[in-house]
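# Task: produce atomic coordinates for the following.
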Amino acid sequence: MVVDGGTETRDEPERRAAELDSREESLARREIELSRRERVADERERVADERDRIADDREQAADDREQAADDREGATAQRERERLRRVDERAERSQAAAKREDAEIRRAVAETRRGLEDRAASPDEGTAAQ
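Prediction:
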């Protein structure tokens, strides 16, 4: 059997194109998976926030029930202190959640700035050498 040298030469670009297609498909699959994981993480965060709101609502309902009972029985200083303590705890949790959110925003802004600065610095380095 005689192998045509021209056939091997023609097969090489096709093989390279197939490899590039395969790599591009692999990258696309990785990007899709990363996007899916980001959506899952975002959903987890939304669920956690909703759980916090539900817990706050439950505590508020309990506070309201206690207040109604206190109103009927005559409010006691201890119950009022407990209610205020729970209100303070809710406020602290809310502040902590806000700080976490602010930190996440600051991180995202810093990453964006770094990216912009890196892009801005690249062309400047080329012009500075001239």
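
# rest of the way, CA atoms for contacts and neighbours
Will do.

# Off-centre distance for stretch 70-83?
Mean-position distance between stretch 70-83 and its chain equals 42 Å (CA atoms, centre = their mean, to the nearest Å).

# Would you state the helices of this protein in chain order?
Here the chain has its helices, by DSSP state H, at 5-73, 77-128.

# I'd like those helices laid out as a markdown table, including mean neighbour count.
Output for the helices of the chain, formatted as a markdown table (neighbours: other CA atoms under 10 Å):
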| stretch | mean neighbour count |
| --- | --- |
| helix 5-73 | 12 |
| helix 77-128 | 12 |
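
# Second chain to compare with the first, below:
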Amino acid sequence: MNSNVENLPPHIIRLVYKEVTTLTADPPDGIKVFPNEEDLTDLQVTIEGPEGTPYAGGLFRMKLLLGKDFPASPPKGYFLTKIFHPNVGANGEICVNVLKRDWTAELGIRHVLLGTWVRALVWEDPTCRGATGPVSHNY
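Predicted coordinates for the structure are as follows:
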């Protein structure tokens, strides 16, 4: 099994398991979480495109990867569905503040998912130069 679970302390594994179980049973509106049964650090997610945005009516797949330093370090977020967006890199990497400079260990997975849904798909800050690459000149 290729997983970061064995690198996480037992209390963090319990914390992640509890939060993932809660997110699966009671997900935020427009978001569904599909845990990887073999690797708790690899979360598959679907996000509905928010109304009033160019993504309305769309269903977007993404994944969150929890590293061995989680929750001290933020998870990595990637869209698996191709999406043209200034905060999403060519490889699908999501560049929003909650996954970068605004991260704190107290934030949970739910916060990350809501931050991605609201900020990434509503174009909170279209100036994340690390993600935008060739489209950044438009903003």
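
# where does the TM-score land?
Put the two chains on top of each other and the TM-score (TM-score structural alignment, normalised by the length of the first structure) is 0.20; 41 aligned residues with a CA RMSD of 4.0 Å.

# For Glu19 of the second structure, which non-adjacent residue is closest in space?
Nearest non-adjacent residue to Glu19 of the second structure, counting by CA to CA, 6 or more residues apart in numbering: Ile109, 7.2 Å away.

# okay, now the one you found: neighbour count?
Per other CA atoms under 10 Å, the neighbour tally for Ile109 of the second structure reads 19.

# which helices and strands does the longest strand seen in the second structure pack with?
Counting residues, the longest strand found in the second structure (DSSP state E) is strand 39-48. Applying 3 or more CA pairs under 8 Å, 6 or more residues apart in numbering; DSSP states H and E, one finds that strand 39-48 of the second structure makes contact with strand 31-36, strand 59-65.

# and after the longest one, which helix or strand comes next?
Using DSSP states H and E, the helix or strand that follows strand 59-65 of the second structure towards the C-terminus is strand 76-79.

# What residues of that following strand count as buried?
By neighbour count on 16 or more other CA atoms under 10 Å, the buried set for strand 76-79 of the second structure is 76-79.

# Thr22 of the second structure: what's it in contact with?
With contacts defined as CA atoms under 8 Å, 6 or more residues apart in numbering, Thr22 of the second structure has no neighbours.

# Please report how far it lies from Pro35 of the second structure.
Remark: distance between Thr22 of the second structure and Pro35 of the second structure (CA to CA, to the nearest Å) = 11 Å.

# Now do the contacts for the residue sitting nearest the centre point of the first structure.
The residue lying closest to the centre of the first structure (CA atoms, centre = their mean) is Asp42, at 5.1 Å. Neighbour list for Asp42 of the first structure: empty [criterion: CA under 8 Å, 6+ apart].

# hang on, the earlier thing: can I get the helices and strands packed on strand 39-48 of the second structure in TSV including mean neighbour count and distance to Asp42 of the second structure?
Output for these, formatted as TSV (neighbours: other CA atoms under 10 Å; distance: least, CA to CA, whole Å):
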stretch	mean neighbour count	distance to Asp42 of the second structure
strand 31-36	18	6
strand 59-65	20	5
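
# got a markdown table for those, with distance to Thr46 of the second structure too?
Output for these, formatted as a markdown table (distance: least, CA to CA, whole Å):
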| stretch | distance to Thr46 of the second structure |
| --- | --- |
| strand 31-36 | 5 |
| strand 59-65 | 5 |
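
# For Leu15 of the second structure, see how far away the nearest residue to Gly77 of the second structure once chain neighbours are set aside is.
With sequence-adjacent residues excluded and distances taken as CA to CA, 6+ apart, Gly77 of the second structure is closest to Leu64, at 4.6 Å. Leu64 of the second structure is 16 Å from Leu15 of the second structure, where distance means CA to CA.

# Same check on Thr21 of the second structure?
Using CA to CA, we find Thr21 of the second structure at a distance of 10 Å from Leu15 of the second structure.
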